Every structure is written in C-alpha cells, then in structure tokens.
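1. Structure here, sequence nowhere to be found:
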C-alpha cells in the first residue's frame, strides 16, 4: 500500500490532467446532440483502463449509450473479486449563466476542481481506476480480482442497464460491489450509505385553446392553460408540504429501531441545511427533520414549469399550452410504476375545465436499503477511520442510483456505497466541484479498504 501511495503522490499532477481531459468530454446523456460525446467518453475510458493495466477492456453497445467493462483476474479463482460500478454520463449544464467558469473547462479554485461531473460521478469513478493503476504499476499485481462496470445512462435512470446486468450476471459475479457516487455526511466526516431513494418522473402536457389568444379579446371567457396548470399542480401538495395524491404514502416500510436511533444520533441537520442552501426557514412534510425528509421520506417536486411568452418585456396572450416536469423520490415500500399510475389518476380526477392533459412517463428507479452486517461494511468503516481519523457515519442518501436495486436482486452480494463528495458540491447544479482534499484522501481510503478486505 505504501508504494502505491507514493506512486499516486508522485503522479498526482499527471493524474489530475487526465481527470481534466475526462471532464472536458460533454457526456450529457439526456441530450441527443451529445450522442457522439458519450461514445467518445466511453472510448476515453477504455484507453484509461488500458493505461491502468487492466487485462480485458470492452466498450459494449446498449440500446442507447454504451457501457464500459474492464477486468483484471490475475489473482486467480480462489481470490476475492471486487466489482466497481460508476457512471461517465453527466447532467445538463443549464442555466449556463450561473456558472462562474465554463462547465466543460475544468478549473481549480481554492483546492476545488470545478467542472460538470467533477463530483458526480467522473471524479469519484476515476479515483478507483487510479488506485488500481497505482497497485499494478508498483507491485505488478492485486491481492484480489477486480471488475469495472461504468455506464453512460445513470443520469437518465439507467434504462438499459437492468437488462445488461441480468444478461451478464455471470460475467459480473463478484464477492462485493463498491460504488463511489454518494456524499460524505459533511467535511471531514465520512459516511457509508445504507439506502437510496427511488425515482419516478413524469411530464404533464396541458392544452387548452387551438392557439395562443389575445388576452384582451378573450381574457375572462376562456381557460388560461398556465392558470389551469398551476391549479392542477396545487392539488398535489398541501400548504404544509404533505403530498395529496391518493395512496402516495401506502406501503412505506418502517425503519428499524436501531436505524431510527442511528439517524437521530446524527442530529436533525436543520441548521446546517439552512446555512448550506442560504435560507432562514426550511419547508417540508411536518413531523420530520431535514435529514429524515431527505433520507427516509418520499417527495413530489416540480422540476420545470413553462408555457406562454418567455421573452423580454410583456406579450399580452392567453397561452394555449403549458408543461410541467415532475419527479418523485421514493423510499422502500414504494414502486415507481405504481406511483406514476397514482399521479396519472390524480391528474385525471383534478384536471380543470377547458383543458386536456397528456402525461408522458420518464425515468424510474426502485429504492434500495440494505443491512450492513457483512464484513465488507466493517472493512470500509475501518478504512475511512484510518484516513480521516474519525468515526464513520451510517447514512441514507436522498438521491437515486437506479441500478443498485437491480445489482442487489441479480448479484446477491454486499453493496458498499462509500463516496467522497460533499453535499455542498453542487452536483446537478451550476458550479459543480470536487474538493481535492477528498480526492487525495479518497484514493488513500480506497487503498486502505482493499487492505482491510
């Protein structure tokens, strides 16, 4: 391990330049204009794995964006096998005007690396590649077999990875799965994530009159599509933040007493969240703390709302059409398809007069929660504590990694979610960044984890 650490220190600037090259690739999976960028990114990863010394590397086509698979099996059939999962796709960068520097031109400021994908998830995936490289370059071997699966569709719900995992589960067979795509609890406080919320996304397309109308000639006599959309959306959540879609909370699994106590011991998180997001008051489902609301309770959020005139000044029209994009974060006991059906039923029952509504389903992902009894979790905790010199926290995460539940049901192995990002690093938002302190400590932690295993 010491030789590998020395290698990483000696090649740090070279590796950061490699990471910059990775981050420059515009691998936005949700936008068709970046289709070739995703293919170029997959090819870049293939070459990075070859440089690291992995024996077998493939770019494998799916129905949309390719996956990259790599392996080194030189430890032999009797040795343990570690599977590492990550994703090379990133979120769109809008609103572009809020970025202080160009999103695909990596910049270091205050020992933070700014770029889209720096924290979610190119930077964290890259660390595992470099850790393997460091051991292979210094020792010529690993004490275990390693496999990598890096996809290009996580940010759009991994629509093709479930099928891939099901078809390739023999190839992906391992003793433990490692994922670094989750945040630590806070600066200096590492965390092992034990649960993820699921995802259900839907778009409402509302149409009223056959075209936009003059607001003077027709105003007050016909339905305004934007007003109707606001009215409809207002029926989905009450003033206190409770979701009013019938049956939305049905079947939610209760936490064990042990997990409730573990979360409570970390504190409410209310004050730190206020400071982090810059508000004087939080809002959400009554009776829960900020951590509970974001870790163990479901949500229904409007992500986009548009219609009518968007330009400078005023245009006196009654819009004919209006659109809303909605996502729900789900918890164990909820099924994304069932939730989408309930939202569609709610829309049908609450559509205002004078308009029609079409719904279009988008990303889905099932929630995940796992016990932490396997020795791999204890090894991860010891590794964090060796490097960060503090007790590790066991947390859940409010975000989603859709394929994790599929890994759980198909591979039947412990899944250790050990991330190195911070909640404040603006992933999915302008000015995404990655603290290089955690890049350095994260590399050391990964090596220590392998040592503990």
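-> Nice, I can see it. A quick note: this is a predicted structure, and the numbers were derived from the prediction, not measured.

2. going forward, measure contacts between C-alpha atoms and count neighbours the same way
-> OK.

3. residue furthest from the geometric center of this protein?
-> residue 217 (47.9 Å; Cα atoms, centre = their mean).

4. hang on, that one in a helix?
-> Yes - using DSSP: H, G, I helix; E, B strand; the rest coil, the assignment for residue 217 is a helix.

5. what's the closest non-adjacent residue to residue 427?
-> Using Cα to Cα, 6 or more residues apart in numbering and skipping the chain neighbours, the partner closest in space to residue 427 is residue 120 (6.0 Å).

6. next up, a second structure to put side by side with the first:
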C-alpha cells in the first residue's frame, strides 16, 4: 500500500466525513413523490462531488424517472476502462419512532455513522469518488480509465435504468464493472459477492361488497375479503417452507457440491445469528442450510397485509377490501415475468367464492451469477487481503441489485461486487449505520484495487 494514500486519507478524514454528512442529510427517497426535489438535489450533489474529485464530462442525465449522474476520466491512454455503478437514492425511513437519532441528521457514535443511506449506498458510492480523488491528488494521474454511472432509482427496482443503459451503451462501454453495494461476511472478514438473487413483487387486492358492512347484519352471509386473502396467502407455502405455486421451482439451477462445500467452509455460526435476530429458531425450506436458504434458494414472502379497522379498540365491521404485498427473491435461471404469471395463475385457482381479486405488479429484476475465477475478481481478493490482512471470501447475497444482470448482459463485461458494509448495519431499517473502520479501510482497499487491477489486466 502506497503510504501517500494513507497520509492523504488521514489528513482529509474530517473533511471527507463532513462531506458525507452533507450527502446523508438529503432525504433522497425515490419511492415518495414528495421527495422528488430532494432526489434531484442529491444527484446534483453527486455531480458536483465528481467534478471536485477531478472527473470530466460530468452531467446529470434525465430519465423517465429520477436522473442518472455520469462522469469520466479517460486520460490513461491504452489502459482498460472501469465503470463504477452506485445509487444515491435511499429507502423510506418508517417506522420513524424506532430511530435513535433523526434519519437525515447524521450522527457519529461508537465509531459508526448513523443515517439513512450511510451504508446503502451513499457511503459506499462516496468512497469510490474519494478514492480516485486521493490517487489524482497524490500522483497526478490514474492507473486506469474510469466512468461513473450513479442512479437514483435503485431502491424502487431501477425501472428506467435498463432503457438508459440500452440508449447509452457507447457512453458506458467499459472492460470491468465495479459495484460497492454488498456486505462483507462479518467484521474483519471481507467478501466478494459472486451472485445476487433476482426479484419480483406483487400487490394482491381483494374486493368484496361495495362498502364496509355491519358484521352483525351480514356476518356469515357475505365473504370477508380478509379471510379470503388469508386463504390465498396460506396456499402459497406449505408447512415445510416450500413454495406451493405450481412450476415455481422448475427453472431453479441446483447449486454444485463445490459451492456447497465453499459455503460450509465459511464457518457461519448459525446459533450466534439466531440469538442476534432474537428468534426462537430458524424456519425455511426443509433440507437447506441457512446460507443456502438466503443465498441460492428462491423465496416468496408477505411484506405487508392490511384491511379493515386498524384503530384502537374494536369495530364490528366486515371490511369491503383487503390487500397484501408479496415479493419473491429469485435464483438462476428463474425469470421474473414467468414467476409473476405463475403466481397470478395460482391466485386465480385459489380465490374463494364471493370476492374479486386483482394484482398490481411492482419491482422486477433478474438473478445474477458470475464465475469466481475471473482475473478482475481475483484481483479484488488480493486488494482486500492487502489491507484487511485476511483472505476475502467468495459469497452470494440474498438481496437484489436488478441492474447488475442488465449491465452484464447489455455491456458484456465482468461484474465485481466488492462491498464494505456489514450484514447487521440495518440497511432498509431504522438506525442504519456504517462502521467507520470499513470506511477507512475501504478507501485504502479501493486504491489498492485499481493498481492491482491495472497489473492484472496488463498481464
């Protein structure tokens, strides 16, 4: 590791953290229309930060939704090009009362920075900008060519980024795509993610009578939409945690024995995880380990259910409608459109009499997997080990980054998922935070990686 980078980050740490706080103060919640101006403000902040770091041709590019920020540095003649992807939008903050400090008032305590977006993904995207700033400031040049594609809709499934990539393939063309939006294995144990689950989401709307009814006058004679919804939802999984939608598993690619052995070799302490989560026992698809269930097996989960009277006390009402939101995490080679069609067919088959059921489609994203032996991925492992003094694990992740598969398919380039967050940093939940140890080491790891990648790709 070049000591100049260590010195630069040490001398500029307070400035960098203050700048990160500025970004985290912007409530760029892409899912809420009332935050549209904040999302645009975050895009402009990212663009200004890229300019200050020394990037060229920086622009905020419109889409049908929230804008994409682009920037580049292409002065390393004859050298490969790296495309860096990240996102500046964040999840909603509910339930607000569970936050110890306000979600958009960044607070540093216990060597962690607390705020919505601290780890997912503002903090990690910010690190990429500052790593290149450090190299440019200390050496006057960069070892590779770089492009940035920072979007504002990842938290709502990147609905407009596929088209953006298709329309800007020439602008985004590169040799390697690098993303920092995945967790490490645990504290002190870096990990390179080689697979992501895909995603599809539906809302189920059950309609009964034209309006709420008195349960004394009509109870027992009119179908209750909540009862109907519960029956539909209960039909989707059996007691062994298996998904009962016909055809759901047909395209699932079995995990090789080699990868199963690699999972076992990680030495995950399931009991410690169980205690940390506060659950009496784990539950899931019978016959699979915790890692298999969360990394390489598909799911169908109810994310929200509502209908009828929600206030204090009781109201003897027979509600006219009920609703549920469900999402599925998908694995290779499941197709989200096909899974949605299977679920809709299942709902139609299991709808009780006396109600009408409709569905609304939400997020969709394809699963992704990449070979661990690609030189760019192996170089990332060496960079991690140089800084963390521990070998990097090659893992999969149960979450989804829908655009990853699109980038790989449309741009035909390898994807390196090297994140610096930790699994317990509450991304998508109250009190999201980012360990500053990984902020500091992550900056050095990225600097190390760019030079290691230069050496790797030249050989």
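-> Nice, I can see it. Note that the structure is a prediction, hence the values are computed from the model and not measured.

7. Any idea what the TM-score comes out to?
-> The TM-score (TM-score structural alignment, normalised by the length of structure 1) is 0.98; 452 aligned residues with a Cα RMSD of 1.1 Å.

8. burial count for the residue nearest to residue 427 of structure 1?
-> 29 (other Cα atoms under 10 Å).

9. Could you list the buried residues of stretch 94-112 of structure 1?
-> 99, 102-104, 106-107, 112 (16 or more other Cα atoms under 10 Å).

10. thought residue 54 of structure 2 was touching residue 133?
-> Yes - shown here, residue 54 of structure 2 and residue 133 form a contact pair, counting by Cα atoms under 8 Å, at 6.6 Å.

11. More neighbours: which of those two?
-> More crowded of residue 54 of structure 2 and residue 133, by other Cα under 10 Å: residue 133, with 23 against 17.

12. In which helix or strand does the more buried one reside?
-> helix 122-139 (DSSP states H and E).

13. starting at the chain centroid, how far to that helix?
-> Mean-position distance between helix 122-139 of structure 2 and its chain equals 22 Å (Cα atoms, centre = their mean, to the nearest Å).

14. Quick one: the strands in the stretch 101-250 of structure 2, in order.
-> For the stretch 101-250 of structure 2, applying DSSP state E, counting those that start in this stretch gives strands covering 107-109, 112-114, 145-151, 176-179, 191-196, 198-207, 213-214.

15. winner for burial among these?
-> strand 191-196 (a mean of 26; mean count of other Cα atoms under 10 Å).

16. so how much does it differ from structure 1 once superposed?
-> Average distance, strand 191-196 of structure 2 versus aligned residues of structure 1 after superposition (mean Cα distance after the TM-score superposition for structure 1): 0.3 Å.

17. Give me the helices and strands touching that strand, please.
-> Contacts defined by 3 or more Cα pairs under 8 Å, 6 or more residues apart in numbering; DSSP states H and E place strand 191-196 of structure 2 against strand 368-369, helix 375-388, strand 393-397, strand 415-418.

18. Which part of structure 1 matches it?
-> Aligned using TM-score structural alignment, strand 191-196 of structure 2 spans residues 191-196 in structure 1.

19. Tell me which residues are up against the matching stretch.
-> Stretch 191-196 of structure 1 is contacted by residues 182-185, 295, 331, 367-372, 377, 380-381, 392-401, 416-419 when judged by Cα atoms under 8 Å, 6 or more residues apart in numbering.

20. Now which residue in structure 2 aligns to residue 235 of structure 1?
-> Using TM-score structural alignment, the partner of residue 235 of structure 1 in structure 2 is residue 235.

21. That match contacts residue 350, correct?
-> Yes - counting by Cα under 8 Å, residue 350 is a contact partner of residue 235 of structure 2 at 7.4 Å.

22. Thanks a lot, catch you later.
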